[in-house]
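Visitor: okay, structure incoming, though there's no sequence with it:
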């Protein structure tokens, strides 16, 4: 399945996530950051984690897998 990853919008309540988007532009799923340590709740930390995930999944034009 061909898909791309997009960073979600930051929320002070739920944090951030990565959205998985299909070839047709429809939402397929979400990768969320579930925190057990307050250091992971930091906006910059979550943004960097999500950016890393997006870059990895979008390498070579997205995943086909």
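Guide: Nice, thanks for sending it over. Because the structure is a prediction, the values reported are computed rather than measured. Numbering: from 1, shown residues only.

Visitor: C-alpha only now, for contacts and for neighbours.
Guide: OK.

Visitor: now residue 7: how far from residue 64?
Guide: 19 Å (Cα to Cα, to the nearest Å).

Visitor: contacting residues for residue 19?
Guide: With contact set as Cα atoms under 8 Å, 6 or more residues apart in numbering, residue 19 has these partners: 5-8, 27-31.

Visitor: I'd say residue 50 and residue 5 touch.
Guide: No. The pair residue 50 / residue 5 is not scored as a contact, 9.4 Å apart, by Cα atoms under 8 Å.

Visitor: also this one, for the comparison:
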């Protein structure tokens, strides 16, 4: 599968499974994210992985 096929076949997710995301998958996604290009090649990336449901709800309230 090439990148254009991925872009053209990706769908929006309205409901997500409640299953926790395995640590190895989280690290794989973060590894890909930190390698993404940035403006001026500055890589100003900061990531925080939140697993606690109470914390997730508080963050969601801030943005809704």
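Guide: Structure received. Because the structure is a prediction, the values reported are computed rather than measured.

Visitor: could I get the TM-score for this pair?
Guide: The pair, once superposed, lands on a TM-score of 0.29 when counted by TM-score structural alignment, normalised by the length of the second structure; 30 aligned residues with a Cα RMSD of 2.7 Å.

Visitor: sorry, back to before: any shared contact partners between residue 50 and residue 5 of the first structure?
Guide: Contacts common to residue 50 of the first structure and residue 5, judged by Cα under 8 Å, 6+ apart, are residue 18.

Visitor: more neighbours: these two, which one.
Guide: residue 5 (26 against 23; other Cα atoms under 10 Å).

Visitor: for that one, helix, strand, or coil?
Guide: Recorded secondary structure, residue 5 of the first structure: strand (DSSP: H, G, I helix; E, B strand; the rest coil).

Visitor: contacting residues for it?
Guide: By Cα under 8 Å, 6+ apart, the contact set of residue 5 of the first structure is 18-21, 53-54, 57-58, 62.
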